[in-house]
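Visitor: Quick one, fold the following:
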Amino acid sequence: MEMELQTTFTPWSSLAGGGLIGLSAVMVMGLFGRIAGISGITQGFLGAVLPTPGSPRDRDWRLTFLLGLMAAPFAILLASGTVAHSVPSNLPGMATAGLLVGLGTALGSGCTSGHGVCGLARLSRRSLAAVTTFMAAGFATVFVLRHILGGA
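Guide: I've put the predicted structure just below:
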């Protein structure tokens, strides 16, 4: 994968994004009594579209939430005229990374949004263990890629 180092410090954009993530987590919990974990929302949506035994029947709010995630960059584009992004051009590497993330969310019973935002807010010990694990793995990955393999 091509590595691109992006170090621009954006405190106001980051604060606004974090506030919106928190607001959406509170809204999902308040309106639907559910945790706003993206992997769980996606899995529940797919289970509702392709019904399997035990799959949830609450497809509509899940679809709306996922469409909102996909529409956000377009809303920013309309508001500001530009969207900053970087995407590696290595499609096999990206596919492998996506499969590994999917495997990790299945093994960890959730993703960063479910455990990191919602689970820690509920003082879940399982979420604390999950967040500690994926943060340590992230730190180790950055260290290996940048300092041992000589990346950006």
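
Visitor: Going by C-alpha atoms from here, please, whenever you check contacts or count neighbours.
Guide: Fine.

Visitor: where along this protein do the helices fall?
Guide: Under the criterion DSSP state H, the chain contains helices at 11-32, 38-49, 59-80, 91-107, 120-121, 125-143.

Visitor: Would you mind giving the ones you listed as JSON lines with mean neighbour count and distance to residue 152 added?
Guide: Listed next are the helices of the chain as JSON lines, based on neighbours: other Cα atoms under 10 Å; distance: least, Cα to Cα, whole Å:
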{"stretch": "helix 11-32", "mean neighbour count": "13", "distance to residue 152": "23"}
{"stretch": "helix 38-49", "mean neighbour count": "18", "distance to residue 152": "30"}
{"stretch": "helix 59-80", "mean neighbour count": "13", "distance to residue 152": "26"}
{"stretch": "helix 91-107", "mean neighbour count": "13", "distance to residue 152": "17"}
{"stretch": "helix 120-121", "mean neighbour count": "16", "distance to residue 152": "32"}
{"stretch": "helix 125-143", "mean neighbour count": "15", "distance to residue 152": "10"}
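
Visitor: right, so of those helices, which gets closest to residue 114?
Guide: Distance to residue 114, taken as Cα to Cα, is lowest for helix 38-49 among the helices of the chain, at 6.8 Å.

Visitor: next up, for comparison:
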Amino acid sequence: MESFTPLSAAIGGALIGLAAAVLWLGNGRIAGIAGIFGNLLPASHNALWRLVFLVCLILGAFATARFLPGLGAGGVDPVRLVEAPAAWGVPTPIWLAIAGLLTGLGTRIGNGCTSGHGVCGLARLSVRSLVAVGVFFGVAIITVTITGIV
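Guide: Predicted structure coming up:
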């Protein structure tokens, strides 16, 4: 957290909100990334907008990193965001794969992810989303406490 700057956080938050609003107003859909990705296959009549949204999400992140390198975490130097705890003896790629699978399982069980519940659901004053976000934060606090990764 040494590289946190309120300005870049505010810009990022505003852009996330703008993307969610544009998708809602333009397509009538909620910008929940897990739902968008999870319903991409099997291909259906609404797969095109999902694919376009995900490709633009990736290209936007790439373009920002390429053309505004000092904006993100770590400034212009690449950042290692996570490493598996050494005491656990699990290689980092395996640790990340397990974390990804558990995240995917959690989004399926919770019927949504942090973007769907945290950004769009809370903005719609959804009680279900408020509970989901509380669970997300609670599990994150427990995970950081157990693993020591900050």
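
Visitor: JSON lines for the helices of structure 1, including distance to residue 113 of structure 1?
Guide: As requested, the helices of structure 1 are exported to JSON lines (distance: least, Cα to Cα, whole Å):
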{"stretch": "helix 11-32", "distance to residue 113 of structure 1": "9"}
{"stretch": "helix 38-49", "distance to residue 113 of structure 1": "6"}
{"stretch": "helix 59-80", "distance to residue 113 of structure 1": "13"}
{"stretch": "helix 91-107", "distance to residue 113 of structure 1": "11"}
{"stretch": "helix 120-121", "distance to residue 113 of structure 1": "10"}
{"stretch": "helix 125-143", "distance to residue 113 of structure 1": "10"}
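
Visitor: any idea what residue 25 of structure 2 aligns with in structure 1?
Guide: Under the alignment (TM-score structural alignment), residue 25 of structure 2 pairs with residue 30 in structure 1.

Visitor: so residue 119 of structure 2 sits right up against residue 17, yeah?
Guide: Yes: using Cα atoms under 8 Å, residue 119 of structure 2 is in contact with residue 17, at 7.3 Å.

Visitor: Matching residue 139 of structure 2 against structure 1, which residue comes up?
Guide: So, by TM-score structural alignment, residue 139 of structure 2 is matched to residue 137.

Visitor: residues touching the equivalent of residue 18 of structure 1 over in structure 2, list them.
Guide: Matched by TM-score structural alignment, residue 18 of structure 1 corresponds to residue 13 in structure 2. By Cα atoms under 8 Å, 6 or more residues apart in numbering, residue 13 of structure 2 lies in contact with nothing.

Visitor: same deal with residue 77 of structure 1?
Guide: residue 83.

Visitor: any idea how far residue 65 of structure 1 is from it?
Guide: 19 Å (Cα to Cα, to the nearest Å).

Visitor: repeat for residue 152 of structure 1
Guide: 35 Å.

Visitor: again with residue 129 of structure 1
Guide: Applying Cα to Cα to residue 129 of structure 1 and residue 65 of structure 1 gives a distance of 27 Å.

Visitor: surely residue 73 of structure 1 meets residue 84?
Guide: No: checked against Cα under 8 Å, the pair residue 73 of structure 1 and residue 84 is beyond contact range at 9.4 Å.

Visitor: Show me what residue 52 of structure 2 aligns to in structure 1.
Guide: Aligned partner of residue 52 of structure 2 by TM-score structural alignment: residue 64.

Visitor: Run through the residues that contact that match.
Guide: So residue 64 of structure 1 contacts nothing (Cα under 8 Å, 6+ apart).

Visitor: and if you look at the one 3 residues further on?
Guide: Contact analysis of residue 67 of structure 1 by Cα under 8 Å, 6+ apart lists nothing.

Visitor: What of residue 121 of structure 2?
Guide: Here residue 121 of structure 2 is in contact with 128-130 (Cα under 8 Å, 6+ apart).

Visitor: could you dump those to a markdown table with distance to residue 95 of structure 2?
Guide: Compiled in a markdown table, these are given as follows (distance: Cα to Cα, whole Å):
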| residue | distance to residue 95 of structure 2 |
| --- | --- |
| 128 | 30 |
| 129 | 28 |
| 130 | 29 |
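
Visitor: wait, what's in contact with the residue lying closest to residue 29 of structure 1 once chain neighbours are set aside?
Guide: Nearest non-adjacent residue to residue 29 of structure 1, counting by Cα to Cα, 6 or more residues apart in numbering: residue 35, 5.9 Å away. Contact analysis of residue 35 of structure 1 by Cα under 8 Å, 6+ apart lists 25, 28-29, 114, 118.
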